[in-house]
Structure formats: structure tokens, C-alpha cells
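Enquirer: Here is my input; please provide its structure:
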Amino acid sequence: MKPADIFLAVLVAVIWGLGFVASRLALDELPPTLMTTLRFAIAAVPCLFVRKPDVSWPLLIAISATLFLGQFLAQAFGIAHGVPVGLASVIVQSQALFTVAFAVVAFGEVPTRAQIIGIGIAAVGLLMICGTVGYDFSVGAFAVLMISPVVFAIGNLLLRRARDVPMFDLFAWLCLASAVPLSALTLMTDGAQPAWHALLNMSPTGVASILAIGAVSTSIAYWLWGRLLRDHTAAQVVPFALLVPFVGAAASSIAFGERFGPLRLAGMITVVCGIAIMLLSKRPPAVPAAA
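Expert: Presented below is the predicted three-dimensional model:
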């Protein structure tokens, strides 16, 4: 990778890590459904200028419902109900574990020995984190947050079917496909009057946070990530995502004074190590078919 591309990959990881902090700030003023709706409504603005990519509506909606709507709504609910931001950033990255596991079922992809070891190590880390649940946040909040990496992984596999389309256009329309049902959900769960009242009473910090989440963390960062994946192999790009939980945890520690007990910290490090083994392991070269 060129130095400029390495810089972009690191920049995206930093943006996503800081995005967890921005989400927490926005959730201090907005309910989870409204915050997530605004996130995608802002990120969907480019749909006014770009045409829908050549992807069927059923596939577009399926990718949007998992990769975006399900992932980020579960994140918002988990963080809003007390899951620490740094811990949330680690749990979400466990999507790598579920992606490899689901690929075995969906595509018959046999993981390498190193990937199996990585899955085992990451699973042990998640169990260690589970041992700390119930002290500063509820089991229910943790269960809802665990939905995020699971649907994230499903979205990753569905995204494979959207080939040869402009990434920026695709992500913009995925955001639109998430914003529409989320708007209806917000009206049903929060009510029009309370939602409007929350919007009118947002502080400058809240407004800046939601703009950063929608325009930068969702629209720009995903576009840059898509470009990197288009120009380079996944093995070159995806490992940079390992920086996300470190940035998220460090930023949360600075912004909110978040601290981790020995068991939780050990679990978080174990999860990241397991993910690193999975992402950095090399697949054996495919055996060419006989003539």
C-alpha cells in the first residue's frame, strides 16, 4: 500500500473509534432510535445527487437492515443503557469472529488453523467480559449490544453480492434504506412531539456530535474504506480495523474517565488478540482445477 493509502486506513480507524465517543455524547441528549435515524438521514443526503446503484431492492434492503440499521441501532441501545464506550468498541469488532463462522455455513469456506485458533481466543475473551456483566451495566444491555457484531457479520456476507458498484453511491443508498424505517420506528416509539422537542433542545455539543456521526463517521469513512477495499486486498486493509477498539477505549478514558477492571481489561485484550490472529492469518493458495 502507498503511504497515502496507509494514512487513509489509519484515519478511518481513528474516525470510527472517535465515533463511539460522539455517539455517547449524542445519546446524552437523544433517544437511541432518534439518534440512529438522524445518523442515517444525514449520511443519506448524497442520494439527492447520485443515482441508485445497480443492486436489487431486496438485496439493498437486506444489506441495509443488517450492516447499518441493525448494527448501529443495537450499538446505540447498548451504549444508552450503560455499556461503556470503550468496551462497546471492542465487542463490535468481534464481528470478525462471527463473519468467519457464518461464512462456513453460507459459503462452505473452511477457516485456516490460525483462524480457528483466533476464534477460540476471541471467544474466551468474550466469556471473560461476560463475567463482568451486571456490575456497571445490565445483562439486557449487553445482550442487545451483542446483536451488533452478529448482524454486522451477516451484512458483511450480504455485501459480497453487491459487486462492481460505486461504493459511495451504494453506502448512500444503504443509509437511505435505513433512515426511512427508522423514522417510522422513532415516531412509533418516541412520538412526534417528544422527538421534535429533543431536536429543538439539542446543545451545540449534541449537534456537532450527530453531524460528525452522520457526515464523517458514516458517510465519508465508509466511502474511504470502500475505496481502500476496492484498490487493495482485504488482507492489506482489514487489519487496520484493529485500531478501532484501541482508539475507542483511549478516547473514552480521556473523555469520560472510563476505567476497566482487571478481568474486563484482560477480556478486551484477549478479544483483540484473537481478532488479530484471524485477520493477519494467511489463507493457503487455492489449488488450480485440473484441466
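
Enquirer: Going by C-alpha atoms from here, please, whenever you check contacts or count neighbours.
Expert: Fine.

Enquirer: Pretty sure S217 sits against G17.
Expert: No: using C-alpha atoms under 8 Å as the test, S217 is too far from G17 to be in contact (9.0 Å).

Enquirer: Could you give the number of residues near H197?
Expert: 10 (other C-alpha atoms under 10 Å).

Enquirer: just checking, what packs against whichever strand or helix holds it?
Expert: According to DSSP states H and E, H197 maps onto helix 192-200. Other elements packing on helix 192-200 under the criterion 3 or more C-alpha pairs under 8 Å, 6 or more residues apart in numbering; DSSP states H and E are helix 167-189.

Enquirer: please give me the structure for this one as well, since I'd like to look at both together:
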Amino acid sequence: MPLRSALAAVLVAIIWGLNFVVIDVGLEGMPPTLFLALRFAVVIVPAIFFVPRPKSRFRDVVLIGSFMSLGQFGLLYTALAIGMPAGLASLVLQAQVVLTVVFAALALRETPTRSQVIGVAIGALGLIVVGSGRGAETPALAFFVTIAAASSWAIGNVIARRIGRSGMTSTPLAGLSLTVWSALVVPLPMLALAFALHGSDAVGFALTHLTVPQLLSTGYTAWLASLVGYGIWNTLLARHPASAVVPFTMLVPPIGMTTAWLVLGEIPTIVELGGGVMLLLGVAITTGVLGSGRRRRLRS
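Expert: As a prediction, the model looks like this:
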């Protein structure tokens, strides 16, 4: 991957690492479904009036939005709202890296190598350790909902890669275009769900009593995490193999957990940290980070 693309991927990792704490702060006093609807409404307006429609099939755009935006964040916001610590969520969500390789093998017929199989096994074991050793303040349901969010993201990664193969890179704004237009599938279903779960009075009160942290969180998640982050991410996935792009998300947990510690006072248990190291080791092996390093040393 060219240096410019690598630096762009690092920038995305930093933005997303900070994003977990930003979301957690914004969820205070706000139903997660309504907060997600608000975020993606801001993503869409006014960008949709200036960003051209993707040249991909509309069905593919809807699929991207359904899994990478609606599914991933609907589940993540729910997990955070029911007790998932923001820092731990940033770690568990990276199971999407291992899951991306698995789903890509199934959907795109990318046969996994021996090292990838080993990496998937180690990453899965690490995830089990994190789950079994989680602190008492982390509900089991919140943990499994976060894994479901990671699965949805992984499916979105594979779909984005397949779209890239069919010509998504035909314009420089292709990644941003896909991000904006795929966001159309989020606000109305989430708003309807907010009304169904919380009632019109609660929804109306939340919208008319927005706090400064909620407004700042909405701006950050919509403009930085979504428009900038996913605009870059989708473009990178379209231009480079998923195995070259996805490993950069390994930077997200250290950033997310450090930010959660400094801002929210979250301190992971020793078992959670140990399982997290195993998970990230599995990610590194699965995506070839460690193997490529050994090959470079042998050549030098």
C-alpha cells in the first residue's frame, strides 16, 4: 500500500478510536435509536445535495448502508446504552477483522492461508477470553451485541470490496459518495424504532432538549467518523485488498481504551487485557502483518 494510503488509514484509526468515548458521552439521556437517526440525518443533509450518487447498483448501496451503518451502529449504540464500556467496545469490535477474512473466504472465494486459519483461531480464542473475563460491570448481553455489531461491519467490508471490484473507484469521490448515499437507509428505520420503543413524548423531549455534549457528539460522529472516516475507508477498500486495509483498525483499541481511561475512568481487567492481546495477535496473523514482516527481514 502506498504511504499516502497508509497515512490515510492511520488517520481513520485515530478518528474511530476517539469515536467510542464521543458516542458514549453523547448517549447520556438520549435513546440510542434516536441518537443514531440524528447522526445519520446530519451525515445526509446537506452532503447528499453536493455529493454525486454512486455508480454502483442501488442494491449494493443499500446493502452497504444496511450492514456497515444501520447494522453496525444500531447494535453498537445499543450495546453502549445497555452497559458495554466504551474502551472495551473499541477492542471487541475489532473482531470484525478476523470475521472479514472469514466472510471474504465464503463470499469472494478467497481461500484462507494456513497462517490466516491460525490467526482466526487465536483471535477467536482471545475473544472468548475477553468475554469470560469481563468485569462485573459489563453485561453479557452488551458483550454479545457488540460481537453482532462486529459481524455486521465485517459483512459491510466484504460488500464494499466486491463493489470496488466492479468499478467503484471510477471517481475520486467514490468512497464519500458511497458513505453519504448508503446513509439513507438509517434515519427513518431508527426514528420509527425510537417512536415504537420510547413513545412520541420521550422522542419529542429528547429532540427539544439537546445538550451541548449531544450536539458535539453528533457533529463528531457525523462529520468526522462517518463522512471523513468512512469516506476514506470505503475508498481504501475499493482500491486495495481488504487484507491490506483492515489491519490498520488494530490501532483503534489502544486509542479507544486509552481515551476511555483518561476521560471516563474505565480500567480493563487483567483478563480482558490478556484476551485483547490475543485477539489483536490473531488479527495480526490473520491479515499477514507478522508474516509480511518476517518476509521483509529475510530479504534484507
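
Enquirer: Now the helix holding H197 of the first structure: buried residues?
Expert: 195, 199 (16 or more other C-alpha atoms under 10 Å).

Enquirer: Can you check which part of the second structure that helix sits on?
Expert: Aligning helix 192-200 of the first structure against the second structure (TM-score structural alignment) gives residues 200-208.

Enquirer: just how off-centre is the matching stretch within its chain?
Expert: 28 Å (C-alpha atoms, centre = their mean, to the nearest Å).

Enquirer: quick one: that stretch to the first structure mean distance?
Expert: Taken over the aligned residues, the distance from stretch 200-208 of the second structure to the first structure averages 1.9 Å (mean C-alpha distance after the TM-score superposition for the first structure).

Enquirer: what's that stretch in contact with?
Expert: 29-31, 34, 194-195 (C-alpha atoms under 8 Å, 6 or more residues apart in numbering).

Enquirer: what's the most distant pair in these?
Expert: Largest separation among the contacts of stretch 200-208 of the second structure by C-alpha to C-alpha: G29 and F195, giving 15.5 Å.

Enquirer: By neighbour count, which of the contacts of stretch 200-208 of the second structure wins?
Expert: Busiest of those [other C-alpha under 10 Å] is L34, holding 24 neighbours.

Enquirer: Show me what that one aligns to in the first structure.
Expert: So, by TM-score structural alignment, L34 of the second structure is matched to L34.

Enquirer: Quick one: neighbours of I147 of the second structure, just the number.
Expert: 23.

Enquirer: Next, the buried residues of the helix or strand harbouring it.
Expert: Using DSSP H and E, I147 of the second structure sits in helix 140-165. Neighbour counts over helix 140-165 of the second structure (16+ other C-alpha under 10 Å) mark 140, 142-164 as buried.

Enquirer: just stretch 124-143 of the second structure next, same as before
Expert: In stretch 124-143 of the second structure, counting by 16+ other C-alpha under 10 Å, buried: 124-131, 133-135, 138-140, 142-143.

Enquirer: Among those residues, which are located in strands?
Expert: Counting by DSSP state E, none of the members of these fall within strands.

Enquirer: A183 of the second structure: which of these is nearest?
Expert: When these are compared for distance to A183 of the second structure (C-alpha to C-alpha), A142 wins out at 24.5 Å.

Enquirer: correct me, but that closest one touches L75?
Expert: No: taking contacts as C-alpha under 8 Å, A142 of the second structure lies outside contact range of L75: 9.2 Å.

Enquirer: burial count for A47 of the second structure?
Expert: 16.

Enquirer: same thing with G265 of the second structure?
Expert: Residues lying near G265 of the second structure (other C-alpha under 10 Å) number 12.
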